[in-house]
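Engineer: structure here, sequence nowhere to be found:
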């Protein structure tokens, strides 16, 4: 990893209060951009795009050129890990990702292996190298992976399911197989993220997109959501001391978020748009948490698709909630295809005109 410790993102993740705060957006490269749609139309399937280093680099750089975000995030998908482990993955138009399900010991043995992951992940790692070569030195490069629990929900069901009943059934009825799958995913995720760091990533983000499915079961959440991601982050930092880590446990309860923030195993915790900053502040204060823990978020992305939204006012309100603390301005979830480019421009202009505010108003 290159020495780029002076980027705004790196400073913030190191505990500095940077004014104005650094800003990047979840799914900042995507279908709301006409230049992305042009590339997407020319490349075949979505997986083809993810595994084409030149085109993935181009798509990653598009929002940097247009908006001058403070970080680029690798254009890829959380299901690359099942792909490199040998599970068949495809993206059906209008239906999202689909995989051959892994629901038995025999299917696990027949399908999954660490043996070819270096070869299969090579296109993604080459993409990282290309991005790092083109990205200005004052920008951070964020690599990412899905959390073991979230990735497993797709691997077990064969596609996304809102209630995650197939993964929950394996956890309940085949706990040994479930644990075996979790351990394989931890090992694969560490290897995948470590290769990204070696290729030029300076920040890694772990997406627990389906954490909400376990948030009602405290022990399961602690073990399979936070616990496994904590292990991954600690292993990566041990191997790569300069790397910074962000965890996004989407749908975690306020109590769970407070515990994660207090634990400080990650350099930053990302918040969904549904998180009430004042309530979270009380939880963290009650637990003796550090008011200077870095947080990322959490503007509602739906506002970017609303022609009537007063973006400047919404952004100022969001900034005030995180004033006086290390904060990365971002969304609570990804930009949708209906996001309005003018709203993105207004949001960024408002963030960049922000002035220092005296006292913190959130955790």
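Structural biologist: Great, that's in hand. Everything numeric here is computed off the predicted structure, so don't read it as measured data. Numbering: from 1, shown residues only.

Engineer: C-alpha only now, for contacts and for neighbours.
Structural biologist: Noted.

Engineer: for burial, what's the neighbour tally of residue 174?
Structural biologist: When neighbours are defined as other Cα atoms under 10 Å, residue 174 has 15 of them.

Engineer: wait, residue 32 sits on residue 341?
Structural biologist: Yes. Contact criterion Cα atoms under 8 Å: residue 32 and residue 341 qualify, at 7.4 Å.

Engineer: can you map out the strands along the stretch 201-350 of the chain?
Structural biologist: For the stretch 201-350 of the chain, applying DSSP state E, counting those that start in this stretch gives strands covering 203-208, 244-249, 268-270, 294-299, 327-331.

Engineer: could I get those strands as CSV with mean neighbour count and distance to residue 78?
Structural biologist: Output for the strands of the stretch 201-350 of the chain, formatted as CSV (neighbours: other Cα atoms under 10 Å; distance: least, Cα to Cα, whole Å):
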stretch, mean neighbour count, distance to residue 78
strand 203-208, 24, 8
strand 244-249, 25, 13
strand 268-270, 26, 17
strand 294-299, 26, 20
strand 327-331, 27, 18
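
Engineer: comparison target below:
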């Protein structure tokens, strides 16, 4: 009988001899083999919808490093495209989105949206077939508020326009969030049915929100997603990651029935320990800039995180995603430290 993946044991509440380790945005980003693979795709969206290429990108870091989990190569902005909004990526600048469609038209498109994302399900199936049984596979989606900010503003920004929209047009925003909740829940059910063993909700832009607004546009939609996915019979554990939530992360943990809570760089030792004591597995919160910088400060911070949170259920990860120019040897050093096995920054097989 194969061993239960370490990640799933941690999300079940176990305190392990060492935490499982994986990094957000580990698929691609800093690896030369990913950059080479990327040249074969017409554009980024096409890359995400190509199961053969996306599976290869997902597996590349697993060949280099003894990560305990792979995360499917995809993007949080695939759902707007499936709902009828134009999405593309400008080289060197990031995502661009066309005019926001009518909410009613997008609501009508929810039922068919998952079929338009079937390639991601095929990617997951391919990866699960190749990945070792003791290494977990993670599916994901963007948090509704984060996705809505891009849909409203048409690009990455400081979200001021989206936050203003939330105050000036609350009913319209709530309607958009409901559409995104329904589409996201269906998408995550499909991912779980395709081989994802854990599901993460990336709420990348949860910062700067008043407590009542945070509850309305972050916690409430996340709770609705989890409830819909559970109602569909999916038992895969959830990790909710409200990046930038600050002190409100504890409100989030009480309000949303996720098994794991992702913590960003600012999270204190005490906050993480209180979440663990309250029955949540925590994940994070190594600074991705420190991972890139390396040196004694990185070694010290890794040691501190292991010490302060190793006494409870904990997943070692970053407070945000891997930065593209992060030296591979820094990733290898941290993974080796966490796993207790020195890791060479080896070339991909």
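Structural biologist: Received the coordinates, thanks. Every value quoted in this text rests on a predicted model; they were computed, and no experiment measured them.

Engineer: so what corresponds to residue 152 of structure 2 in structure 1?
Structural biologist: Aligning on TM-score structural alignment places residue 152 of structure 2 opposite residue 156 in structure 1.

Engineer: distance from the helix or strand hosting its match to the middle of the chain?
Structural biologist: Per DSSP states H and E: residue 156 of structure 1 is located in helix 148-157. Chain-centre distance of helix 148-157 of structure 1: 16 Å, with Cα atoms, centre = their mean, to the nearest Å.

Engineer: return the angle between stretch directions for that helix and strand 203-208.
Structural biologist: Angle between the axes of helix 148-157 of structure 1 and strand 203-208 is 50 degrees (criterion: axes from the mean of the first three to the mean of the last three Cα atoms, to 10 degrees).

Engineer: and the aligned partner of residue 245 of structure 1 in structure 2, what does it touch?
Structural biologist: Aligning on TM-score structural alignment places residue 245 of structure 1 opposite residue 238 in structure 2. By Cα atoms under 8 Å, 6 or more residues apart in numbering, the contact set of residue 238 of structure 2 is 198, 199, 200, 201, 226, 258, 259, 260.

Engineer: distance to residue 88 of structure 1 added to the strands of the stretch 201-350 of structure 1, as TSV?
Structural biologist: Converted to TSV, these look like this (distance: least, Cα to Cα, whole Å):
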stretch	distance to residue 88 of structure 1
strand 203-208	21
strand 244-249	26
strand 268-270	31
strand 294-299	34
strand 327-331	32
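
Engineer: now for those, which one comes closest to residue 64 of structure 1?
Structural biologist: strand 327-331 (14.7 Å; Cα to Cα).

Engineer: that closest one aligns to what range in structure 2?
Structural biologist: Using TM-score structural alignment, strand 327-331 of structure 1 pairs with 314-318 in structure 2.

Engineer: helices along the stretch 1-150 of structure 2, start to end?
Structural biologist: Using DSSP state H, counting those that start in this stretch, the helices of the stretch 1-150 of structure 2 run over 6-11, 32-38, 44-48, 51-64, 78-82, 103-113, 118-130, 144-153.

Engineer: export those helices to TSV and tack on distance to residue 96 of structure 2?
Structural biologist: Formatted as TSV, the helices of the stretch 1-150 of structure 2 follow (distance: least, Cα to Cα, whole Å):
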stretch	distance to residue 96 of structure 2
helix 6-11	34
helix 32-38	19
helix 44-48	12
helix 51-64	21
helix 78-82	11
helix 103-113	18
helix 118-130	21
helix 144-153	8
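
Engineer: closest one to residue 314 of structure 2 among the ones you listed?
Structural biologist: Per Cα to Cα, nearest to residue 314 of structure 2 of the helices of the stretch 1-150 of structure 2: helix 6-11, 6.4 Å.

Engineer: read off where that closest one ends up in structure 1.
Structural biologist: Against structure 1, helix 6-11 of structure 2 falls on residues 8-13 (TM-score structural alignment).

Engineer: that stretch vs structure 2, average distance?
Structural biologist: Compared with structure 2 after the fit, stretch 8-13 of structure 1 shows a mean deviation of 0.6 Å (mean Cα distance after the TM-score superposition for structure 1).

Engineer: can you list contacts of stretch 105-122 of structure 2?
Structural biologist: 48-51, 74, 78-79, 82-84, 179, 182-183, 186-187, 190-191, 194-195.

Engineer: repeat for stretch 22-34 of structure 1
Structural biologist: Contacts of stretch 22-34 of structure 1 (Cα under 8 Å, 6+ apart): 8-9, 12, 36-37, 59-60, 62-63, 69-72, 75, 327-331, 333-341, 348, 351.

Engineer: thank you, goodbye.
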